[in-house]
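Could you look at this predicted model? Sequence included:
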Amino acid sequence: MVALGNGNLAEISKTADVPAYDRGALTPGIAHFGVGNFHRAHQCVYLDDLFATGADHDFAVVGLGVRPEEKAAFADLTAQDGLYTVTEVDEGVRRTRVIGSVVRLVEPGDRAATMSVLTDPAIRIVTLTITEGGYYLSGDKPNLDHPDLAADAADLSASRTVFGLIVSALAERQKAGTAPFTVLCCDNLPHNGDLTRKLVTGLARKADPALADHIETAVAFPNSMVDRITPATTPVQAQSLRDETGIEDKRPVFCEPFIQWVVEENFCNGRPALETVGVTFVEDVTPYELMKLRILNAGHATIAYPAALLGLTYAHDAMRDDLVLRFFRDVEENELLPTAPGIEGVSREDYLATVTSRFANPAIADTLRRLALDGSNRQPKFILPSVRERLARGEDISGLALVGALWCRYCYGTLEDGTDIEPNDPNWDALQAAARAARDEPRRFLEQRDIFGDLAENPVYAEAFSGHLKALWRDGVRPVLEGYLARRAG
């Protein structure tokens, strides 16, 4: 075995691609919170490609963190000089490369070292992949009264959250006459830059209104849309890397070949020329975001619940089940695709074809449990906006109502064969109680107004949902899907 490290790259190059540039010439320009698998398979890969062109070597990454559970990963990556492998996998395809764009990692919780990075004039962009749970959301808005944020606002000099540290650093940079950095959210959240702006400026306003005014006028928060399926690495995958390449990597990443990043052209202190390596810069990311939400993310929900209830395990299992696949195609083509926005030069049909192929990738082993996670948050973002839009136009929503009924049946907590479903949502107890009440009175599930809003009072949706749920309990998942598709064909 050859351990990852700068001194071993020549040996490693015999079995994997290695950085095509001098890592010693890199200097930090980006500070990133949340050096997890997605960030390392996405943003860092784009930067690695860019550095290989000889450009922007002053935009390397310093990894930051705030959670104690991140310490082990940071220590492992530090021991490897920030190097790690990314293996792209598809059916019959496997490519491993070593990524070199992370040049330093700061131990999570070391506030002084973190602030030293964030106040360094060389750092011109701060990026985030801290997962949805890191944004202190209450519904779709940040809860600025959360105790963590309140503590930071009360004493910025002792701030500990990602956002408290960002505000503290922006304050220090203003005092020192240093230009502010751009804050670029790379989490899979609608209008993620706008959300991050609300959090940062809202926290600043609680601490110092003048500082909030400065941030609002001087700091950029571009929205972005990110996409690459990157599940958690399994022990089997890690062993396969050792067996096939002889590389000892403590933190390997496995992902699909597909990658996409769309970013608004809104930076306050310069940016790397990532457009030369495939990143799309636009004036408004909203159409791209909506296309992904309404075709890919809603598509995940469309296959996740019926396939999981039938006892299947992976997304590719669902796509190989003829009934689930036909249901997916029907809902996508008839109800989801028409609600996705048109983008000049981008074909919705081609995008759907790509999504369908990606879902069917057996090598990625994306679990249905992951796709079914957190429906109480995802349904209002991915499914219900299309329902409302189609209802407003007087269009059919029967397929989307069946997706909702299947989610309700899943929340009941048992598969078709009676196997218990482990809790799979932060609000699982409330969802399960509502789903169990809905077995006899389907509209009880729709009474969760924080999820469904006024849809419980819409007779078209409520009746379609109720009819589907009654049929699921009476007949089962396969007969309901078969009957639905037969009616559509007739």
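Alright, I've got the coordinates.

hey, let's count contacts and neighbours off CA atoms from now on
Noted.

And the strands in the stretch 1-150 of the chain?
For the stretch 1-150 of the chain, the strands defined by DSSP state E, counting those that start in this stretch cover 2-3, 28-33, 60-64, 84-90, 93-99, 102-105, 125-128, 137-138, 141-142.

Looking at the ones you listed, which is nearest to Glu447?
strand 137-138 (18.2 Å; C-alpha to C-alpha).

So what touches that closest one?
Asn143 (C-alpha atoms under 8 Å, 6 or more residues apart in numbering).

ditto for stretch 254-261
By C-alpha under 8 Å, 6+ apart, stretch 254-261 touches 41-42, 86-90, 224-233, 237, 278-280, 358, 361, 364.

chain center to that stretch: distance?
12 Å (C-alpha atoms, centre = their mean, to the nearest Å).

Enumerate the positions of that stretch that are buried.
Across stretch 254-261, burial judged by 16 or more other C-alpha atoms under 10 Å covers Phe254, Cys255, Glu256, Pro257, Ile259, Trp261.

The third one and Phe445: what is the separation?
The one in question is Glu256. 36 Å (C-alpha to C-alpha, to the nearest Å).

ditto for the first one
Counting by C-alpha to C-alpha, the gap between Phe254 and Phe445 amounts to 38 Å.

ok, and here's another one to check against it:
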Amino acid sequence: MTSYKLNSENLSKFADSAAIPTYDRADVKVGIVHIGIGGFHRAHEAYYTDQLLHEDGNKDWGICGIALLDFDQKIYNTLKNQDGLYTLIVKELDGTLTKTIVGSIVEYLFAPENPIAVIEKMAHSDIKIITLTITEGGYNYNEATKRFDFENPLIQHDLENPAAPKTIFGYLTQALKSRKEQKLKGLAIQSCDNVQGNGHMIQDMLLSYVEKAEPSLLDWIKKNVSFPNSMVDRITPATNQSDITELINNSGIDDAWPVVCEPFKQWVIEDDFVAQRPAWENVGAQFVPDVVPYEKMKLSLLNAGHSVLGILGALKGYATIDEAVHDPAISQFLSLYMDVEVTPVLGNLEGVDLKNYKHSLIQRFGNIYIKDQIDRICSETSAKLPIFILPTVNAQLNENSSVKLAAFVIAAWAIYSLGTDENGKDLVIKDALADTLHEKALEAKVEPKQFLTIESVFGDLKNSEPFVNAYTESYHNIIKHGIEKCVVDLNSKVLNKIK
């Protein structure tokens, strides 16, 4: 099959191979600035917005994608060379591929190359919403102090160099300052990250920064900026070279960085926008007065479930999440964790069929065509567990209830942090705290509790006797018997207890 580079000039050539934008992208005005134009944003918000742009009267909601960090240059160059176009490949459960060329990103900027241009774009009167996918670690929140981390060298740089920031907080502060000086209206800053109360989190962290950087701006932000919470859900693995090659060979679309994802998608948004907003509800999003029940369910079940499968699967030597969930013992462990330790602390989830949701997660994790890499799921675990698993642990401890399954996962993570799986193969550990994790993992070989002394991750969990006992027992058992036997034995003990 003849292939063509994906760009505006060649777009019509792909009409028989994929759904393509039928709206005139030249008529689309940028109304949204998005920070972090990685795979998840392009599988989620950018896709919803593309679908909305197909409707009449919705041409004010194009996206300007901001590549914020130095290592984001590749995605910036890709989008620039492809006129912002990319292919979204949905891998259905039966193995078929649904392909859509998404056109909602109509502008793109590389922040390290031109910080002033980014600040000016955020401050432009057309911009009504700034959305974020900056990862769980991007919020600069210290779990031990429960405060903004001013010790971060990048934050110190931004305080000293306000016109050339490197963090989202420096950029937002200067953009909002410019809007105030121009006497422009406010806007909404909307997180799309897997953080509970993500709107509250970005609000609290930004105001903490502004209080030190530009204290005279505080009142204006409080009166003119809203921070809607949201819950976002779509499994989006890293794109492999095989995805790129298959797209070229079967569809003739030469896309340097397509996005692959599962068919399931959900976006629940708190309807708290000080300016105009897109009618995303017309294309499947849900606007609700309170996002908390939805996000708590998703973070504690889906995101935590991913981490459980990733950590246990990594030690066993599996490479992908579907391999882990098709291991009967690990799958049963995950189901027990969700039923015994998570469900009791979720509270009232009015209108949610929780049993069906948990069942659907096992199916989604098991999609053999997604091939979500375990090393991707395990990356930045030090930022993920305080959000996905430790709230469940703390809630269970407050009720004097079981934490054996969660403690087992954290013991497995301590052993994982030594850097090899049970077959002696090196593990790829991508984590901002990689050195600290490895150091504490080595200390844990002598005294397992030492791993729990990483306060920025565990807070004061090391002082909980019930948790430490469960964790220590699991640690010794895994070292002695291996992950497989321990999972089987623990499953049996939990099942016998709940019968």
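Perfect, thanks for sending it. Values in this document were obtained by computation on a predicted structure and should not be read as measured data.

Report the TM-score for the pair.
For this chain pair, the superposition-based TM-score is 0.94 by TM-score structural alignment, normalised by the length of structure 1; 490 aligned residues with a C-alpha RMSD of 2.1 Å.

quick revisit: what's the closest of the strands of the stretch 1-150 of structure 1 to Gly476 of structure 1?
strand 84-90 (33.3 Å).

That closest one maps to which residues in structure 2?
Mapped onto structure 2 using TM-score structural alignment, strand 84-90 of structure 1 covers residues 86-92.

Contacts for the matching stretch next, please.
Stretch 86-92 of structure 2 has contacts (C-alpha under 8 Å, 6+ apart) with 6, 42-43, 79, 97-103, 255, 257-263, 369-370.

got the contact list for the residue nearest the centre of structure 1?
Nearest to the mean C-alpha position of structure 1, by C-alpha atoms, centre = their mean, lies Asn188 at 3.5 Å. Asn188 of structure 1 makes contact with Thr131, Glu132, Met225, Val226, according to C-alpha under 8 Å, 6+ apart.

Structure 2: which residue goes with the third one?
Under the alignment (TM-score structural alignment), Met225 of structure 1 maps onto Met231 of structure 2.

Distance of that match relative to Gln190 of structure 2?
11 Å.

Over to Glu380 of structure 2?
22 Å.

Looking at these two, which is more packed in?
Shown here are Glu380 of structure 2 and Gln190; by other C-alpha atoms under 10 Å, Gln190 has more neighbours (26 against 19).

For that one, give me its contacts.
By C-alpha under 8 Å, 6+ apart, the residues touching Gln190 of structure 2 are Ile129, Ile130, Thr131, Leu132, Gly199, Phe227, Pro228, Asn229, Ser230.

Secondary structure class of the aligned residue in structure 2 for Pro362 of structure 1, three-state.
By TM-score structural alignment, Pro362 of structure 1 lines up with Ile368 in structure 2. Look at Ile368 of structure 2: counting by DSSP: H, G, I helix; E, B strand; the rest coil, its state is coil.

Can you get me a residue count around the alignment partner in structure 1 of Ala319 of structure 2?
Mapped onto structure 1 by TM-score structural alignment, Ala319 of structure 2 lines up with Thr313. By other C-alpha under 10 Å, the residues close to Thr313 of structure 1 number 17.

same check, this time on Val262 of structure 1
21.

hang on, the earlier thing: quick one: the residue nearest to the centre of structure 1 and Pro341 of structure 1, what's the gap?
Asn188 of structure 1 sits 18 Å away from Pro341 of structure 1, going by C-alpha to C-alpha.

Kindly report the same for Ala353 of structure 1.
16 Å.

So which of the two has more stuff around it?
Neighbours of Ala353 of structure 1 and Pro341, each counted by other C-alpha under 10 Å, are more numerous for Pro341; the result is 15 against 11.

Read off where stretch 171-181 of structure 1 ends up in structure 2.
By TM-score structural alignment, stretch 171-181 of structure 1 lines up with residues 177-187 in structure 2.

so where is stretch 272-288 of structure 1 in structure 2?
With TM-score structural alignment as the criterion, stretch 272-288 of structure 1 aligns to 278-294.

Residues contacting that stretch, please?
48-49, 51-52, 58, 61, 196-197, 229-231, 266-271, 346, 348-349.

Neighbours of Asp152 of structure 1, how many?
Residues near Asp152 of structure 1, counting by other C-alpha under 10 Å, number 24.

Show me the strands in the stretch 251-400 of structure 2, by range?
Taking DSSP E, counting those that start in this stretch as the test, the strands found in the stretch 251-400 of structure 2 are 253-254, 259-261, 266-270, 286-288.

Figure out which of the ones you listed is closest to Ile37 of structure 2.
Comparing the strands of the stretch 251-400 of structure 2 by C-alpha to C-alpha, strand 259-261 comes nearest, at 11.3 Å.

In structure 1, which residue range corresponds to the closest one?
By TM-score structural alignment, strand 259-261 of structure 2 lines up with residues 253-255 in structure 1.

Distance check, Asp204 of structure 2 against Thr320 of structure 2.
From Asp204 of structure 2 to Thr320 of structure 2 the distance is 36 Å (C-alpha to C-alpha).

These two: who's more crowded?
Taking other C-alpha under 10 Å, Asp204 of structure 2 and Thr320 do not tie; Thr320 has more neighbours (24 against 17).

Would you confirm that the more buried one contacts Gln373?
Yes - the pair Thr320 of structure 2 and Gln373 qualifies as a contact (C-alpha atoms under 8 Å) at a distance of 4.5 Å.

Report the spatially nearest residue to Ile247 of structure 1, omitting neighbours in sequence.
If the residues on either side of it in the chain are set aside, Ile247 of structure 1 comes closest to Val2, at 4.9 Å by C-alpha to C-alpha, 6 or more residues apart in numbering.

That neighbour: neighbour count?
Neighbour count for Val2 of structure 1, taken as other C-alpha under 10 Å: 14.

Please apply the same query to Arg97 of structure 1.
18.
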